[in-house]
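1. this one's structure only:
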């Protein structure tokens, strides 16, 4: 069975997940560099649960976090996509754009390229009027991607899934208002 490509950019394919993605996804989620701004590394079981939740969100909503591969090399490098925000805040309910890529490909503009394509998809295919992005306050790399894709910093909040004293509790919030399709 052929994998469905949802979005193609000049260098990337944003596609459906495959069982073969689980092993590199597990390694990525166990890498302290990748998970630096998350509360903990993910075990193989936790990664499998995340994989299942991602696939379920696609089935339920028609969107989610795409598996990303480099078009020329064909290798899985992480995920980028859209996700229903799963907690209560003054900006929810809403949809976020997010990414998690392997450190081997950091600094090449892949997150920016894929996330920008997802914003176009959010507007043109899904008809969304706005999309959010957020990260722990010290995560300046992700904030740089947010700015590069035209998002505006609109505030800060304490992530409700973390205790207030946790060093990653304070998050920055970005927003992108999407113009209507013409």
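-> It's in. In this text the structure is predicted, and so the values were computed from the model without any measurement. Residues are numbered from 1 along each chain as shown.
2. could you use CA atoms for every contact and neighbour count after this?
-> Fine.
3. in the protein, where's the longest helix?
-> Scanning the chain for the helix with the most residues, using DSSP state H, yields helix 44-61.
4. so which elements touch the helix or strand where residue 118 lies?
-> Residue 118 is located in helix 110-124, with elements delineated by DSSP states H and E. Helix 110-124 sits against strand 12-15, strand 76-84, strand 95-101, helix 140-148, with contacts defined as 3 or more C-alpha pairs under 8 Å, 6 or more residues apart in numbering; DSSP states H and E.
5. before we move on, back to that, mind giving me the packing neighbours of the longest helix of the chain?
-> Helices and strands touching helix 44-61, as assessed by 3+ C-alpha pairs under 8 Å, 6+ apart, comprise helix 22-29.
6. go ahead and flag the most central residue of this structure.
-> residue 98 (2.1 Å; C-alpha atoms, centre = their mean).
7. who's in contact with that residue?
-> Shown in contact with residue 98 (C-alpha atoms under 8 Å, 6 or more residues apart in numbering): 65, 80, 81, 82, 83, 115, 133.
8. want to try JSON lines for those, with neighbour count and distance to residue 39 as columns?
-> Putting the contacts of residue 98 into JSON lines (neighbours: other C-alpha atoms under 10 Å; distance: C-alpha to C-alpha, whole Å) gives the following:
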{"residue": "65", "neighbour count": "26", "distance to residue 39": "20"}
{"residue": "80", "neighbour count": "27", "distance to residue 39": "20"}
{"residue": "81", "neighbour count": "25", "distance to residue 39": "21"}
{"residue": "82", "neighbour count": "25", "distance to residue 39": "21"}
{"residue": "83", "neighbour count": "21", "distance to residue 39": "19"}
{"residue": "115", "neighbour count": "23", "distance to residue 39": "23"}
{"residue": "133", "neighbour count": "24", "distance to residue 39": "18"}
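9. okay, those in JSON lines with distance to residue 146 next?
-> Output for the contacts of residue 98, formatted as JSON lines (distance: C-alpha to C-alpha, whole Å):
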{"residue": "65", "distance to residue 146": "16"}
{"residue": "80", "distance to residue 146": "13"}
{"residue": "81", "distance to residue 146": "13"}
{"residue": "82", "distance to residue 146": "14"}
{"residue": "83", "distance to residue 146": "15"}
{"residue": "115", "distance to residue 146": "9"}
{"residue": "133", "distance to residue 146": "7"}
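10. another one to put next to it:
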């Protein structure tokens, strides 16, 4: 009998509606996943008409794993709005259940026979696999106490249009995994997910929001704030917000909040580093301040990873005066240098394929030190790429530099690698200048482009 006709996968005039059930199966600290078309996915499938999500998952697992399963509590309900394969809107509702399999499945002989279709992956294995929502990998570290409702909007078409509009206003900051852009009123439902979460706002100055309408008003009140950005994944999912705003004595105050579903993935650190880079280049900021409640260990880790140094203990009070927190206060001094690049070289930096810039070690370069920032400007387009210097490799000449450094990191690749020669630098710096000043390979990591 063809049961696909009963599946809750409906083609509507506006697009597609799918209702699915998925299994989160943990074994010896790892997650059971299914191999499909070269990628890994959770065991999952469509719910059928007049069938509960739990019953659907038991049926799906009997078919996919040929094993009996005990479907436990629902950990997540994921409302996903995205583009379907036909580029029409797709509305997908997925129930994620904590699930246990019978001992028979884990019998070594039986499980080994399933290796072509299934495998166990650790948290590290899942770290950069985009097929898994971040809240799934979170389960390997900590299970949510109650059912979490997660909403993501990943309409690539509308999000790309939004990025283009933000770029035209010089309000788009890009990193390896994130896009920081101003928030809009329609973001309110996603913002409400974390601003209504008592765990997220636990150490913040404001209390949690009770209504989406109040979040809409807050976003509208911040429209003119050029220092506040929404933190988006590259697929358009809004995961948090961050700001670096002018404070007392010329300092810039760094603040942030993140949807709990997306904690422990490094997004906050990545966004804060990008915002520091942007604020230093655009506003000339040299001094940043950050504070957090002493109990907030997660914020302490963000501060330390961003390079902040502890200054003193302090305290702060919530806006309504109901709570006072003992705090730790941090400072960060930023030194920013500016250099121009030809378009071809800039694109390599922006794409992450170049991480060493070759220069004459003149007076300007001798002022650059590890830990400093450099803002590279594309001579053709005016775009910026801000990097953090990790090392200064100094040589007497480019002959010695080319013989010592990995040229792939200097921007050479493919056929150009075979023809790479220190003579390539003669069009910029003569032998005499090299002899007088020496040369340097400035090694760096990319923080942001805008």
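-> Structure received. What you are looking at is a predicted structure, and each value in this text was computed from that prediction instead of being measured.
11. picking up where we left off before, can you pull the buried residues of the helix holding residue 118 of structure 1?
-> 110-123 (16 or more other C-alpha atoms under 10 Å).
12. and what of stretch 159-175 of structure 2?
-> Here stretch 159-175 of structure 2 shows 159, 163, 166, 171, 172, 173, 174, 175 as buried, counting by 16+ other C-alpha under 10 Å.
13. for the buried residues of helix 110-124 of structure 1, which one is nearest residue 61 of structure 1?
-> residue 122 (12.3 Å; C-alpha to C-alpha).
14. now that closest one: how far from residue 130 of structure 1?
-> Relative to residue 130 of structure 1, residue 122 of structure 1 is positioned 8 Å away (C-alpha to C-alpha, to the nearest Å).
15. residue 76 of structure 1 now?
-> Residue 76 of structure 1 is 28 Å from residue 130 of structure 1, by C-alpha to C-alpha.
16. tell me which of the two has more neighbours.
-> residue 76 (23 against 16; other C-alpha atoms under 10 Å).
17. the strands in the stretch 351-450 of structure 2, which residues?
-> For the stretch 351-450 of structure 2, applying DSSP state E, counting those that start in this stretch gives strands covering 356-360, 373-378, 384-395, 439-449.
18. which one of the ones you listed lies closest to residue 92 of structure 2?
-> The closest of those to residue 92 of structure 2 is strand 439-449. By C-alpha to C-alpha, the value is 32.5 Å.
19. how far off centre is the closest one?
-> Counting by C-alpha atoms, centre = their mean, to the nearest Å, strand 439-449 of structure 2 is centred 21 Å from the centre of its parent chain.
20. re earlier: with distance to residue 54 of structure 1 added, can I get the buried residues of helix 110-124 of structure 1 in TSV?
-> Output for the buried residues of helix 110-124 of structure 1, formatted as TSV (distance: C-alpha to C-alpha, whole Å):
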residue	distance to residue 54 of structure 1
110	20
111	18
112	21
113	21
114	17
115	17
116	20
117	19
118	16
119	18
120	20
121	17
122	17
123	21
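21. which one of those residues is nearest residue 55 of structure 1?
-> residue 118 (17.0 Å).
22. contact partners for the closest one?
-> Residue 118 of structure 1 touches 7, 80, 81, 82, 97, counting by C-alpha under 8 Å, 6+ apart.
23. ok, now how distant is it from residue 79 of structure 1?
-> Counting by C-alpha to C-alpha - residue 118 of structure 1 and residue 79 of structure 1 are separated by 11 Å.
24. in the contacts of residue 118 of structure 1, find the pair that's most separated.
-> 7 and 97 (14.5 Å).
25. next, count neighbours for residue 165 of structure 1.
-> Quick note: residue 165 of structure 1 (other C-alpha under 10 Å) scores 9 neighbours.
26. re earlier: give the next helix or strand downstream of the longest helix of structure 1.
-> Next along from helix 44-61 of structure 1, by DSSP H and E: strand 65-70.
27. what's in contact with that following strand?
-> Residues contacting strand 65-70 of structure 1 (C-alpha under 8 Å, 6+ apart): 11-17, 21, 54, 75-83, 98-99.
28. buried ones from those, can you make that a PyMOL selection?
-> In PyMOL, a selection of the buried entries from the contacts of strand 65-70 of structure 1 looks like this (16+ other C-alpha under 10 Å):
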select buried, resi 12+13+14+15+16+17+21+54+76+77+78+79+80+81+82+83+98+99
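29. which of the residues in stretch 55-71 of structure 1 are buried?
-> So, applying 16+ other C-alpha under 10 Å, buried residues of stretch 55-71 of structure 1: 55, 57, 58, 63, 64, 65, 66, 67, 68, 69, 70.
30. those residues: which two are farthest apart?
-> Pairwise distances across the buried residues of stretch 55-71 of structure 1 peak at 23.3 Å for 57 and 70 (criterion: C-alpha to C-alpha).
31. compare the contacts of residue 98 of structure 1 with structure 2 and list the ones that remain.
-> Retained in structure 2: 80, 81, 82, 133, out of these (criterion both residues aligned by TM-score structural alignment, their matches' C-alpha atoms under 8 Å).
32. out of the residues you listed, the closest to residue 149 of structure 1 would be?
-> Closest approach to residue 149 of structure 1 among those (C-alpha to C-alpha): residue 133, at 10.7 Å.
33. which of the three states applies to the equivalent of that closest one over in structure 2?
-> By TM-score structural alignment, residue 133 of structure 1 lines up with residue 290 in structure 2. Per DSSP: H, G, I helix; E, B strand; the rest coil, the local secondary structure of residue 290 of structure 2 is strand.
34. am I right that residue 290 of structure 2 is in contact with residue 302?
-> No - counting by C-alpha atoms under 8 Å, residue 290 of structure 2 stays clear of residue 302, with 10.0 Å between them.
35. please name the residues that touch residue 314 of structure 2.
-> Here residue 314 of structure 2 is in contact with 326, 327, 328, 329 (criterion: C-alpha under 8 Å, 6+ apart).
36. quick one on the thing from earlier: can you put the helices and strands packed on helix 110-124 of structure 1 in CSV and add distance to residue 34 of structure 1?
-> Shown next, in CSV, are those (distance: least, C-alpha to C-alpha, whole Å):
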stretch, distance to residue 34 of structure 1
strand 12-15, 20
strand 76-84, 10
strand 95-101, 7
helix 140-148, 11
